[in-house]
Structure formats: C-alpha cells, structure tokens
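Novice: Quick one, what's the 3D model for this:
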Amino acid sequence: MHEALFWQFGTGFESRGQILNVSLFKSIFYEKRTMFDVHFQLRYPRRGKNKTPNYSLPAAIYFVVNVDGVLSTPRTTGMKVLKDDWDSTAQKINGSSDEVQHKNRRLKRIKSDLDALEQELSATMDVVTSQHIVDVYVGKKQKRLTVSKAFDNHLETIRNPYDKEEALKEKSMEKWDRSKELVEEFLKSIKMENLPVIHFTLPLAEKYRKFMVKKYKFGKDHTSRNLSYLRTVFQEAKKDGEVPNNPIYDVELPRSRPKKPEPLTLLELQRLIDFRAKDIWLQQSADAAIFMCFTGLDHCDYMNFDADRHIITIDNVKIIRMVRQKMCRKGYRPEPVEIPILPEAMAVLDKYNGYLPKIKYNTILDQVRQIMSMIRVTKNISMKNLRKTCGTYLLNKGVRMEVVRDVMGHETIAITEKIYTIVYPETIINEFRHLLIG
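Specialist: Below you'll find the model as predicted:
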C-alpha cells in the first residue's frame, strides 16, 4: 500500500514540476532501517609478560557485527594474514594469488551471508541485536554442516591445493575417497545420512570403529587410519570456523607394531633364482622379484624403470641411475642413486631385452607369496623383503656400509646400520674359517 501511495504522490508532485527525493519521501512511510555493518579485524599473537602483540606473525581474522552502534563479540573466520598484506580500508587481503583470492571470496561470502541473515531476522522480529545475529549465523552453519559435506569440502581442498607440488598421489586420493565411502556407509547403516559434524561424538566414533571391524574385518591400523582421516576433516572444518570444535579430537588411534621385513637367505635366494613355472605370469613375477632383490628397487621404482633412460655405462660397467620415488616429497628432489647391475639382475634384463614386465603391486605381491610358498620360504613376505634382501646381500658380500647407503638411497648411514646389520650364517663361517682351520 505504501508503494502504491508513494507512486501516486510522486506522480502528483512531478506533474506540478516538483522533484521529490525518493529516499527522503520513503522515510515518511517507512521506519528508519537499522544500521547494520560487518567489520573484519585482526588479532595478533601476544608475547611477554605485558602480552604485547607480535606484529611479525600472522594475525587471525575475526568478524564483528555492528547493529546501531552495538558490537557483537568477535568470531574467527578461520583465516590468518600478515599485517602488511591486510588492507583495513578495503577490508580485504592484498595479492593476486589463488590462495588470496580464495580467502577474499570467503570474507565476502561471510559478509553477504550475515547481511542476508539480518534482513531475514528483521522481517520476523521487532528487535534484532548484533549478538543474536552472530549466534544464529554460527548455529546455522554448525547445524548445516553434515559429516558428508565436511568430507566433500576437504576432498575438494586436497584435490586442488594452492601449491600444486603438494598434490596427493593417485593412490593416496583413492584411500581418502574410500574413507569417505566407509563413513557414508556407516551413517546409512544407522539411518543418519545427514548427521551434523557436531553430533558425531566419541561414542559414535567407537561405534564406527566396531562397524569397520565387524563388517570388513579391519585391524587396528586400518580402523585407526580411517578414523584419523575423519578427525582431520573435522579439524579442518574447525579451522574454517564452520564448527566450534572437533568432536573426535581425542579419539584413540591405536596402531600395531610394524613387523620388520626379513631378508631372504642365500639358500632362499638361490631357490628363487632356480624357480621355473609353466604359468608365464607366475614366472614373470619371479623374475621381477629377482631383479628387485639384486637392485634394491622398490615396486614404484621398478614400475618407473626404463632401461633406455636409466642405464648408463661407467668404466665398462652398466649402472642404474634413477631418483627414488619415495624420496620425492613436497617439491624436494633428491640426488639419483647409482646401482651397479649384478649378474643376477642383468640376466633378467637380458631375458626381456631390457623391457621388464610391468605388474601391479597387489598382483605381484600375491604371486610372490605363492612362489615363496612353493620354494619353501616360511617368512611373512612383503615387497619390502625384496629390497631388504639387496642391502643385506651387499653387506654380507663385503661391500662397505657407506657404499650400501648410497646404493639404497638412504639419507644417513645410521638408517643403513639400523636396517641392514643382519649377518648370514655363511658370512660368519667364512669370517672364522681361517681360525677353524688353524
């Protein structure tokens, strides 16, 4: 009715040649709108007895709601910024990087969400206070953020990191995706698909642990890993200010002690070399295992091995020169290792003309275990056994510890001494032979 009246009077005034200020005229019919503003402020870490702010460290960004001059208590945005990077006038972070643009979009979204909430509350309430707006805003976010949504947010972040060099490998991403599927399956089983993060408490975490053990027969390590993924997701949501706390921050994550891989003995190595199978796939796995036993390559290095690129000749001796994949972390690229090719490894290369069979990890592990059973090796076999066999073999053949360190690609000689100090019985006998004969 007011609008219709406004335009009726407006037309009348204009017809008399009088121009009316629209905002002034509207104030005749409307009550003055509440003064509303969202302001961002920085909080610096404090140090010393006087608790003076340390401006050299990143400051946390807080938001404050102002309604008619009354301020709310500051609430964190979950973001930090250096003093020199903050533009207090424009209320944004200076810079053009993807990370900065992402943070500025989040600040803008917080401001627009609060503004929309203030209008929504003003339409239904006579008096709206700044603190009430903040409390409703935080509460809505907490109730709105479900476990599945929090997981999706975190997966999106790790799939598209700001630093491309920190991107997870495909296998690691598969583990995260599988962990999300497990959580969703559990929530579906208890008919709580849209459970908010704040309601996923410790008792529910223990129920989730039992679910994994009962349905999938997971051990300590597997259940703890999936719970740690979930805890990380909740912790990131807390940092972003989407939940007040991590409800499973104190969840227990027991782990079983890792079993140290045992190297193959000289007799077991010879049985592996002599092994022959009619099944071509089984024989290829045996040959691949021999190559790893006499080069010390991990399975990932074996899969990346290319004879044309990685074999060089020094003083008429063929050498493998390549960078170990597991040493490449967060942009760090180590020096390549140099591994002289022993006769047993060269025989495998010659057999396949340098083009070694590429066999997936789970496939070769299953087949190597089958082979070890056939040649009467009773050890608990993993692919680490093959690499450890190489280092132990070299030491027992009299190769110096420093040389073994370089061949295996260890950062320090202490690692080599810790892992490869196993002495074969044959080595002991050879060392004492002159004493026994004498």
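Novice: CA only for contacts and neighbour counts going forward, please
Specialist: Noted.
Novice: can you map out the strands along the chain?
Specialist: 36-43, 46-47, 52-53, 59-67, 70-71, 75-81, 86-87, 92-93, 311-314, 317-322, 337-340 (DSSP state E).
Novice: What is the third one packed up against?
Specialist: With contacts defined as 3 or more Cα pairs under 8 Å, 6 or more residues apart in numbering; DSSP states H and E, the packing partners of strand 52-53 are strand 46-47.
Novice: In terms of secondary structure, what does the strand it packs on contact?
Specialist: Partner elements for strand 46-47 (3+ Cα pairs under 8 Å, 6+ apart): strand 52-53.
Novice: how far is the strand it packs on from where the chain is centred?
Specialist: 34 Å (Cα atoms, centre = their mean, to the nearest Å).
Novice: quick one, which of the strands of the chain is nearest to F432?
Specialist: strand 337-340 (28.9 Å; Cα to Cα).
Novice: How about residues contacting that closest one?
Specialist: The contact list for strand 337-340 (Cα atoms under 8 Å, 6 or more residues apart in numbering) reads 295, 317-324, 406-409.
Novice: tell me, how many neighbours does Y249 end up with?
Specialist: Number of residues near Y249 (other Cα atoms under 10 Å) recorded here: 15.
Novice: Ok, the one 3 residues further on next?
Specialist: For E252, the tally of surrounding residues (other Cα under 10 Å) stands at 13.
Novice: Now do the same contact list for it.
Specialist: Listed by Cα under 8 Å, 6+ apart, the contact set of E252 reads S224.
Novice: Look up how far N304 lies from it.
Specialist: Distance, E252 to N304, by Cα to Cα, to the nearest Å: 38 Å.
Novice: Can you tell me which of the contacts of strand 337-340 is nearest M346?
Specialist: Closest to M346, out of all of the contacts of strand 337-340 and judged by Cα to Cα, is K318, at 9.1 Å.
Novice: pretty sure that closest one contacts I311?
Specialist: Yes: at 6.5 Å, K318 counts as touching I311 under the criterion of Cα atoms under 8 Å.
Novice: between those two, which one's more packed in?
Specialist: I311 (19 against 15).
Novice: what about that one, distance to H434?
Specialist: For I311 relative to H434 (Cα to Cα), the value is 40 Å.
Novice: Could you also give me the structure for this next sequence, so I can compare it with the first?
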Amino acid sequence: MRTRSTFSISFWISTARRDDNTAKIYARITLDSRRANLSLKYTIPVDMWDSKASKVLGRTKESQEINRYLKEVESELFQCYRELRSQTPHITPQMVKAKYFGEDESQMTLMALFEYHNTHGAHLLSKATISHYKTTQKYLLRYIKKHYRSEDYKLCLLDHRFIVGFETFLRKLHPVHYHGKLSNNGAMKHIQRLRKMTTMAVNNDWIERNPFQKFKVRMEKKEREFLTLKELQDIQEYRTKIERLRIVKDLFIFSCYTGIAYCDIMNLTDNNIVIGIDGKYWISTKRLKTKNTFKLPLIGPTMPLVKQYQNHPKRKGGNLFPKISNQKLNSYLKEVADACGINKNLTFHMARHTFATTVTLLNGVPIETVSKMLGHSNLGTTQIYARVLDEKISEEMSGLEARFEDGFLGSNPNFGFESYEKKVSKS
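Specialist: Have a look, this model is predicted:
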C-alpha cells in the first residue's frame, strides 16, 4: 500500500552571526518529519517580520516585493516536490532542495558510490579486501531489489531505517559458501563496509548527514578455534589417494607450522626461500593485508613440503604450491576433518591460530616473537590469536609449586601469612 507523505513549506528568520538587529530569511522544507533549510536572498530588520503569518509586515513596496518572492519560492518548491513525486515514491527534503537549485544531488546513487569506492580506494586495499567489498555491494543490491523493487538507490535516501533493514536482510541470508545463515559478526562486517563507504559519501558532500549516527555495530567476542597437538598430528598422519585432499592437507600443515595466511601462501615463490642468520632455510615475504615484511625459519615438515611440490604439474609460474581457491580449500578441509574424526569447523585460517597457540606459545615462544612472525603491526592483534592455554597454565603453575616444595618459602612455614596477620592485628 502506498503511504501518504506529509509535505510543507515554512519561512523563518535567523539573527545568527548578526549584531545589527537584522535577520536573514530562510525557507524550511519539511517532509515526513525530516527537514532541509535554504537561505533566501533577503535580509530585513527583525521587527519587520511577522512570525505567525511567516511574512514581512507593512505595505511598503519593499515589503510587498519580498512577500511576492516568498510566495514564488513556496510555489516553486511545491512544484519540485510534485515532479519528484511523479518520478519516485522515495523523496527527501534534500532532494527537493537540490532540484530547486538545479543540482544533481538526487542522482547520486549507491551504485555510483560503489564504483567510486572501488576505483579510488583500490590502491589502499588488498585484492582480498576489495573482493569482500564487492560481496557487500552485491548483497546491498539484492536487498534493494527485494525490499524497494529497484535496481539502484539514491544516496540521499539513506537513513537509519535502511541500515536496520539491511541488517535484518543479512541475518536471514544463506550465502552459497556457508553451511547456514550469516553469523552476527559476518553480518556486522558487511555493515561496517557500508559504513565506510557512506563516510566517503559524507566526506565528498554527496549526503548531508551520516545515517550511521544512531546505529551501533555490535561485534560478538568469540573464542578462536585452533587444533590441539593430537588433532594436528592426526591431520599430519592422514593419508589419502585423492589428490585434491592431499594438496589441501599439505597446504594446511604448512600454514600450521608457519602461520602464513592463505593469500600469502598462494603468492609464495622460490624467491621467498632464503638462507637465514642460522644458515638454515627461512621464508622472507610481505603480508598482502598489512604490507608488513616478516621472516621466519622453516621448521618441522615445512621444507620437505616445499621440496615435495618442486616438480608438481599443478605448480605454475614459480609458485611454491599449486593454486586453489579459498572457497574450495575450506570446503575440502571439511572432508579432511571428517576423515580424521575432528569435530571442529576446520577452516584454513584455523592453521594460523594453531601456529600462534599449539605450535609456538605452548612451546615457550614469547608472544613478541610470535607477533613478528605473524607479520602483525601491533601486539594487541596477536593477542586475539594467541591465548594462554590451560596446558601452559598447568605447566607453569606446576613449576611454581615445585619451587615451593623445594624450600622457596625458606625455613619459616608461615612466611607471608605471618606478616599478613601482623598487619591485621595492627589495624
């Protein structure tokens, strides 16, 4: 059912920034409780304005001229509203104002914003991040088509209600590569990308207000899954005749022992293998996401895996490993997890978590060193991946307990407690 809009024009005066007892005349466009003001060309003495009738007092030639002008403005603004109404049911006061001044603000759309963002923001973002933005843009267009029955959407129509509707749309979405609906954080990531693009529109003066002013992105803190030592060993020992699963397993194991992300592994070449300070083989490369350079030694099964794929027929262009899409890789990892009896949502990024926890921190590698090897810009980012494990707590507390048993407390069994009792008695 078509909703009825409330549209009105009013006139008022403003004495702001004036100390000569004069005021500028303004017109106010009100549409469905939203407003837009436009300054008119007349300035009058304050005592000449009739605030109840919204006109200039008196019958002088000047007063009559101004009042005729106000009626003309009112008539033209109403005409602008009618013309816009005939073109689209979605109108804002800003669109009426823009049409009155002959501006093209009403023509700036989301698709135009997407194109501008992808063209002018590409050099600041990685290829993978640009891909995420394009997915968000695809979902936005699907949302607009479903709820507004349109192929595009004017930027000046963006408001809080649009964002809330898009959030609801995302929470009901079933992406092709997911095994269910989008998670809360998955939906919020798309909302964050829309917010960044909208901020770009605000900065370019394509919209007057940021529609995200009253919207809060709510991210849920989640424990990042990783493999235990036994689960890691189970995958290492997994054997199969299916080549695609062998390749996926090997790539995953390589990441577990290096912490290198999927996109960076796919870009590794022979040139990234160097001789380190210890005379052994190291990886030296740069993170695609942060552009941070990092180096790390190839430990455990990593170098044998590199050599294993040196003459592989699917290895092309000097890459260390065969290329495979992230989507297929994660899909095949589910098969590997099932074959190994691992009841976790095995993804390739879990290898990075496993490196940060099971492979490094659990074995006494300082978090600062782990952060450097992961190519992080700051330690806070590493702490998301690298938690303190129960096994590590148990190990360190057992060591502390042994020190107590070996006489760490000295000859006085009440050491510590005695001084505490003295403090209590004094108080």
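Novice: Can you give me the TM-score here?
Specialist: Once superposed, chain against chain, the TM-score is 0.59 (TM-score structural alignment, normalised by the length of the second structure); 309 aligned residues with a Cα RMSD of 4.2 Å.
Novice: What lines up with A337 of the second structure in the first structure?
Specialist: By TM-score structural alignment, A337 of the second structure lines up with M372 in the first structure.
Novice: ok, that match - how many residues close by?
Specialist: So M372 of the first structure, with other Cα under 10 Å, has 19 neighbours.
Novice: check contacts around V96 of the second structure.
Specialist: With contact set as Cα under 8 Å, 6+ apart, V96 of the second structure has these partners: I29, L77, C80, Y81, L84.
Novice: rerun at 7 Å
Specialist: With contacts taken as Cα atoms under 7 Å, 6 or more residues apart in numbering, V96 of the second structure has the following neighbours: L77, C80, Y81.
Novice: Just confirm the last one is within a helix.
Specialist: Yes: with DSSP: H, G, I helix; E, B strand; the rest coil as the criterion, Y81 of the second structure is assigned to a helix.
Novice: Please report how far it lies from M95 of the second structure.
Specialist: For Y81 of the second structure, the distance to M95 of the second structure - Cα to Cα - is 8 Å.
Novice: do the second one as well
Specialist: Distance check for C80 of the second structure against M95 of the second structure: by Cα to Cα, it reads 9 Å.
Novice: Who has more neighbours out of the two?
Specialist: M95 (23 against 17).
Novice: Now the more buried one: closest residue in space, sequence neighbours ignored.
Specialist: In this structure, M95 of the second structure finds its nearest non-sequential neighbour in S106, 5.2 Å apart by Cα to Cα, 6 or more residues apart in numbering.
Novice: Distance of the one you found relative to R161 of the second structure?
Specialist: 19 Å.
Novice: Looking at those two, which one has more neighbours?
Specialist: Counted by other Cα under 10 Å, S106 of the second structure and R161 do not tie: S106 has more neighbours, with 21 against 12.
Novice: show me what contacts the more buried one?
Specialist: The contact partners of S106 of the second structure, taken as Cα under 7 Å, 6+ apart, are M95, A98, K154, C156.
Novice: Please flag which of those sit within helices.
Specialist: M95, A98 (DSSP state H).
Novice: out of the contacts of S106 of the second structure, who's nearest S331 of the second structure?
Specialist: K154 (38.1 Å).
Novice: Could you verify my assumption that that closest one touches M111?
Specialist: No: contact criterion Cα atoms under 7 Å: K154 of the second structure and M111 do not qualify, at 8.9 Å.
Novice: And the helices in the stretch 301-438 of the first structure?
Specialist: 307-310, 343-351, 361-374, 383-396, 401-408, 413-419, 425-437 (DSSP state H, counting those that start in this stretch).
Novice: do the same with the stretch 1-150 of the second structure
Specialist: With DSSP H, counting those that start in this stretch as the criterion, the stretch 1-150 of the second structure has helices spanning 61-87, 93-100, 110-120, 127-148.
Novice: Grab the longest helix from the first structure for me.
Specialist: When the first structure is parsed with DSSP H, its longest helix is helix 98-122.
Novice: Tell me which other helices or strands that helix touches.
Specialist: For helix 98-122 of the first structure, the packing partners by 3 or more Cα pairs under 7 Å, 6 or more residues apart in numbering; DSSP states H and E come out as strand 92-93.
Novice: Run a quick neighbour tally on the corresponding residue of the first structure for A128 of the second structure.
Specialist: Alignment note (TM-score structural alignment): A128 of the second structure maps to K171 of the first structure. K171 of the first structure is flanked by 9 other residues according to other Cα under 10 Å.
Novice: what's the distance between K171 of the first structure and F234 of the first structure?
Specialist: Here the criterion is Cα to Cα. By it, K171 of the first structure lies 22 Å from F234 of the first structure.
Novice: And for F294 of the first structure?
Specialist: According to Cα to Cα, F294 of the first structure and F234 of the first structure sit 45 Å apart.
Novice: Please apply the same query to W176 of the first structure.
Specialist: From W176 of the first structure across to F234 of the first structure, the span is 14 Å (Cα to Cα).
Novice: Have a look at those two and say which one is more surrounded.
Specialist: Taking neighbours as other Cα under 10 Å, W176 of the first structure and F234 compare with F234 leading, 26 against 19.
Novice: Tell me who's in contact with the more buried one.
Specialist: F234 of the first structure neighbours (Cα under 7 Å, 6+ apart): N246.
Novice: ditto for L121 of the first structure
Specialist: V128.
Novice: For it, give its distance to Y137 of the first structure.
Specialist: Distance, L121 of the first structure to Y137 of the first structure, using Cα to Cα: 11 Å.
Novice: Next: I110 of the first structure.
Specialist: As for I110 of the first structure, its distance to Y137 of the first structure is 10 Å (criterion: Cα to Cα).
Novice: Only the buried residues of stretch 190-201 of the second structure, if you could.
Specialist: For stretch 190-201 of the second structure, burial by neighbour count (16 or more other Cα atoms under 10 Å) applies to H190, I191, R193, L194, R195, M197, T198, T199, M200, A201.
Novice: no, scratch that, I was asking about stretch 120-132 of the first structure
Specialist: Result for stretch 120-132 of the first structure [16+ other Cα under 10 Å]: buried residues L121, S122, V128, T129, S130, Q131.
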